[in-house]
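no sequence for this one, just the structure:
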């Protein structure tokens, strides 16, 4: 039986400090150059050399202002502030690569579906079908206030809105233009056949949309759909919509549980259990020998800022950890932040204190960390995949671009030797590369419901969410 191939995304963000906070001060780190196109195009070429499946770009709307009730530490340590728009990077990176995929975060709460549909269709055209969308509803009250709200919507209501949002997008991406609408007939002076382009009429609880999709069909039509969320509502949403899910975890058993829940959610939605690829966030420090890797880890620790990592975590939970004593238990609080994280780290039985959280954030983040030689790192990656059912990893940057260069030069060849990593890219779009089942959404996906409604879409006065 062939060994399961390990999938890899580079996890990044259009900012200085992303996950491992404080490391921007390391003398070999170049993340302060994030404002230049060359920083991103060189990264894209590096990742394609390493045969990475994609570059996964996170994003936030708002700032981390929960810790200490302000942005003093956030600004000083550049904790995802400043942060620039990730979508604007993609065209430049795509022009310097041929195969690398791009999973880009866009917050649906503050983006109207009609315009977001065009933005992703445009990128799908310009990348030759290599674009994916990481669907997020947001978790920062600072974002809601900046966008004119007093606070963000309640957790489950955000997912209700997301369901309807996707319904609108599927109508635009899958149903508005038929495959043979564009004929580009110069002699007949017909670029697109009007009878093959249909108006979407959607009137729902959150959105009223009446119009034609502004873009002609792209290679994938619907971009590859990423999603992260471990709450019950989030997992159900993933089962309905996601093709790739990003999870966090600290141990084998907990990650195995999350993977099983995700696959079960796909089955409950009428899809196959392998319809979703599951990626876990991970940090790696590798060197030719274990001793050298340990030495590099010790070097990195001198520049990391655990408190900055805790400030980031405060906004993830909506809890101000600055107000806690070092050994005071973290109390449960009802917040509208990331629900699954709040439940995991609070309450009298959780055992978490501020001291323990700071220890966990020693490298500036709470992501699992592997330190070792190439063979040791490969052993650990194989164990995660084989014992949890994971498909792959979102690999963080610690020192940029050193973290990715080390991994590509040392770990990738080891994985290839073991038959656990590709030696060349498959042809086709991002969806084809990951699933080998065609460029467009598979027949059992909810979005395909709208493909057979192209004629009805121009005749039916009301469309409701799926």
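That came through fine. No experiment lies behind these values; they were computed from the predicted model shown.

please make it C-alpha for all contacts and neighbour counts, starting now.
Fine.

strands of this protein, start to end?
Secondary structure of the chain (DSSP state E): strands at 7-13, 54-58, 101-107, 131-136, 182-185, 190-192, 200-203, 208-211, 224-227, 244-247, 277-286, 369-372, 392-395.

could you dump the ones you listed to JSON lines with mean neighbour count?
Output for the strands of the chain, formatted as JSON lines (neighbours: other Cα atoms under 10 Å):
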{"stretch": "strand 7-13", "mean neighbour count": "23"}
{"stretch": "strand 54-58", "mean neighbour count": "24"}
{"stretch": "strand 101-107", "mean neighbour count": "26"}
{"stretch": "strand 131-136", "mean neighbour count": "25"}
{"stretch": "strand 182-185", "mean neighbour count": "13"}
{"stretch": "strand 190-192", "mean neighbour count": "13"}
{"stretch": "strand 200-203", "mean neighbour count": "22"}
{"stretch": "strand 208-211", "mean neighbour count": "15"}
{"stretch": "strand 224-227", "mean neighbour count": "24"}
{"stretch": "strand 244-247", "mean neighbour count": "22"}
{"stretch": "strand 277-286", "mean neighbour count": "24"}
{"stretch": "strand 369-372", "mean neighbour count": "19"}
{"stretch": "strand 392-395", "mean neighbour count": "23"}
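
between those, which one is closest to residue 76.
strand 7-13 (17.8 Å; Cα to Cα).

show me what that closest one is packed up against.
If you count contacts as 3 or more Cα pairs under 8 Å, 6 or more residues apart in numbering; DSSP states H and E, strand 7-13 packs onto strand 54-58, strand 392-395.

out of those strands, which comes closest to residue 237?
Here strand 54-58 is closest among these (Cα to Cα), at 19.2 Å.

ok now that closest one, how far from the chain's centre?
6 Å (Cα atoms, centre = their mean, to the nearest Å).

got it, and stretch 320-331?
30 Å.

which residues sit against that stretch?
Stretch 320-331 has contacts (Cα atoms under 8 Å, 6 or more residues apart in numbering) with 66-69, 310-311, 314, 345-348, 351-355.

and stretch 224-236, by the same measure?
Contacts to stretch 224-236, defined as Cα under 8 Å, 6+ apart, come from residues 103, 131-136, 156, 159, 238, 241-247, 258, 261-262, 265, 338-340, 430-431.

now the end-to-end length of it.
Distance between the two ends of stretch 224-236: 18 Å, counting by Cα to Cα, to the nearest Å.

re the thing from before, with distance to residue 77 added, can I get the helices and strands packed on strand 7-13 in TSV?
Formatted as TSV, the helices and strands packed on strand 7-13 follow (distance: least, Cα to Cα, whole Å):
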stretch	distance to residue 77
strand 54-58	18
strand 392-395	21
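
take this one as well and set it beside the first:
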């Protein structure tokens, strides 16, 4: 039986997320990101399209690698200004019944105790539709914003993240027994005090006494997303992630990364299919080729190339503004996102700075850019899923909510006709059950979070 294709909508509460300059396109609602109606209208579109979730990216700093300052990022609206994505989730949840919500938050700067309460709060308010996209942060001025004198080294950020996750697991899984809340009106007891426990955690980076402040939510630990594909990041994902987001250079790299991730998951004691792989994809679709070409021409007309240079420079930690365009990119294992630093620095596809600038100047140069009729788009998505072993896509938008509305109207019915896409949501399922099947609202038995749940069950 062919694999069912999962789809997340990739979003961010900012004027420019991945594709830059398009906030200027007439009719695009991108600049309305500050208004709740933007988010509630979007949620309704995604629910109609039977999307798995809306994946909300976030950063807590600005992009300063390009030309050594943030001026270009500010001019382009390139992920700045932005607002906290967690606050739009309850509004979207209120107008939907099934759509999931993946919220990005860093483990490097905020202590885990307050964040754990935020996770429980959102999982309660969404009735078990929450995911947490775990990031360690890659922008140098984010560290300065949180009082550090310099950015923490790449691998050290993952060491902090490992301990952060242990604290969160203990708070969410073992602090409250399943039956701690009794709501016994006659006995005047809301919670049985003997079934709420301090966690007494003392580690290298954190000391947290507990107990957790929120009663157990439907999933306890939300679904865990992660996007790191550096050597250190893949090891972290193999232990903790239930869904991994990839932005590979091409199909071959996607296939290799997914295969390696599943191998590492097995080495970590987990089943290979307990880590779902989502790959970023851009889709332009219309009923006819002429309409498709018109849409692509519009995107190219409004594309802000400098905004893309700012984004890639920040991701890779490589300033693409230099005069030496004939110099090859060099991999130095810096403290930004090593995956992107390595992407065009090694192998047969190694590029000079000028070549990469040219590559970023047009959307169709990206291997994951799919433009065509509904049948053509569905063909390419099926081919990609089947040849790389990916589980789904994170759909990257151009127009808001036009990209998602077009996918809902044209691509979803085509994939449904092929038996590759759900035709309805399952009533009452949590987001984890949507990914892993009925009865799996809680962390799967081979996930480290479940180890703390089992320990809690033995507390007398």
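All right, it came through fine. In this text, all values refer to a predicted model and were calculated from it rather than measured experimentally.

and the TM-score between them?
Put the two chains on top of each other and the TM-score (TM-score structural alignment, normalised by the length of the second structure) is 0.96; 457 aligned residues with a Cα RMSD of 1.6 Å.

so which of the strands of the first structure is nearest residue 420 of the first structure?
strand 7-13 (9.1 Å).

tell me the gap between the closest one and the middle of its chain.
With Cα atoms, centre = their mean, you get 8 Å for strand 7-13 of the first structure.

quick one, it and strand 54-58 angle?
Using axes from the mean of the first three to the mean of the last three Cα atoms, to 10 degrees, the inter-axis angle of strand 7-13 of the first structure relative to strand 54-58 is 30 degrees.

on average, how far is strand 7-13 of the first structure from the matching bit in the second structure?
Superposed on the second structure, strand 7-13 of the first structure shows a mean distance of 0.2 Å to its aligned residues (mean Cα distance after the TM-score superposition for the first structure).

what's in contact with that strand?
Contacts for strand 7-13 of the first structure (Cα under 8 Å, 6+ apart): 18, 47, 52-59, 83, 86, 279, 281, 391-397, 404, 421.

now with 7 Å?
Residues from elsewhere that reach strand 7-13 of the first structure (Cα atoms under 7 Å, 6 or more residues apart in numbering): 18, 52-59, 391-397.

same deal with stretch 146-161 of the second structure?
Outside stretch 146-161 of the second structure, the residues that touch it by Cα under 7 Å, 6+ apart are 107, 108, 109, 136, 140, 143, 144, 205, 232, 335, 336.

ok, now which ones touch the last one?
Neighbouring residues of residue 336 of the second structure by Cα under 7 Å, 6+ apart: 138, 139, 154, 315, 316, 317.

ditto for the fifth one
Residue 140 of the second structure makes contact with residue 151, according to Cα under 7 Å, 6+ apart.

mind checking how far the residue located most distally from the centre of the second structure is from residue 426 of the second structure?
Most distant from the centre of the second structure: residue 186, at 45.9 Å, with distances by Cα atoms, centre = their mean. Using Cα to Cα, residue 186 of the second structure is found at 37 Å from residue 426 of the second structure.

identify whichever of the helices and strands packed on strand 7-13 of the first structure lies nearest to residue 270 of the first structure.
Nearest of those to residue 270 of the first structure, taken as Cα to Cα: strand 392-395 at 23.7 Å.

which other helices and strands does that closest one contact?
strand 7-13, strand 277-286 (3 or more Cα pairs under 7 Å, 6 or more residues apart in numbering; DSSP states H and E).

distance to residue 443 of the first structure added to those strands, as JSON lines?
Shown next, in JSON lines, are these (distance: least, Cα to Cα, whole Å):
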{"stretch": "strand 7-13", "distance to residue 443 of the first structure": "24"}
{"stretch": "strand 277-286", "distance to residue 443 of the first structure": "17"}
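
corresponding residue for residue 442 of the second structure in the first structure?
Matched to the first structure by TM-score structural alignment, residue 442 of the second structure sits across from residue 440.

that match is in contact with residue 221, isn't it?
Yes - counting by Cα atoms under 7 Å, residue 440 of the first structure does reach residue 221; the two are 6.5 Å apart.

which of these two has more neighbours?
The neighbour comparison of residue 440 of the first structure against residue 221 (other Cα atoms under 10 Å) goes to residue 221, with 25 against 20.

my guess is that one meets residue 175, correct?
No - the pair residue 221 of the first structure / residue 175 is not scored as a contact, 9.8 Å apart, by Cα under 7 Å.

sorry, back to before: the strands of the first structure: which one's closest to residue 413 of the first structure?
Using Cα to Cα, those put strand 277-286 closest to residue 413 of the first structure, at 12.9 Å.

the closest one vs strand 7-13, what angle?
Counting by the same axes, to 10 degrees, strand 277-286 of the first structure lies at 70 degrees to strand 7-13.

just the helices in the stretch 201-350 of the first structure please.
232-241, 252-268, 290-301, 306-317, 339-345 (DSSP state H, counting those that start in this stretch).

now do the buried residues in the first one.
When you say that, I think you mean helix 232-241 of the first structure. Neighbour-count burial for helix 232-241 of the first structure flags 233, 234, 235, 236, 237, 238, 239, 240, 241 (criterion: 16 or more other Cα atoms under 10 Å).

with the residues you listed in mind, which one is nearest to residue 213 of the first structure?
residue 241 (20.4 Å).

count of neighbours near the nearest residue to the closest one once chain neighbours are set aside?
Leaving aside its chain neighbours, residue 241 of the first structure sits nearest to residue 446 (6.7 Å; criterion: Cα to Cα, 6 or more residues apart in numbering). Per other Cα under 10 Å, the neighbour tally for residue 446 of the first structure reads 20.

pretty sure residue 446 of the first structure is touching residue 240, no?
Yes - the pair residue 446 of the first structure and residue 240 qualifies as a contact (Cα under 7 Å) at a distance of 6.5 Å.
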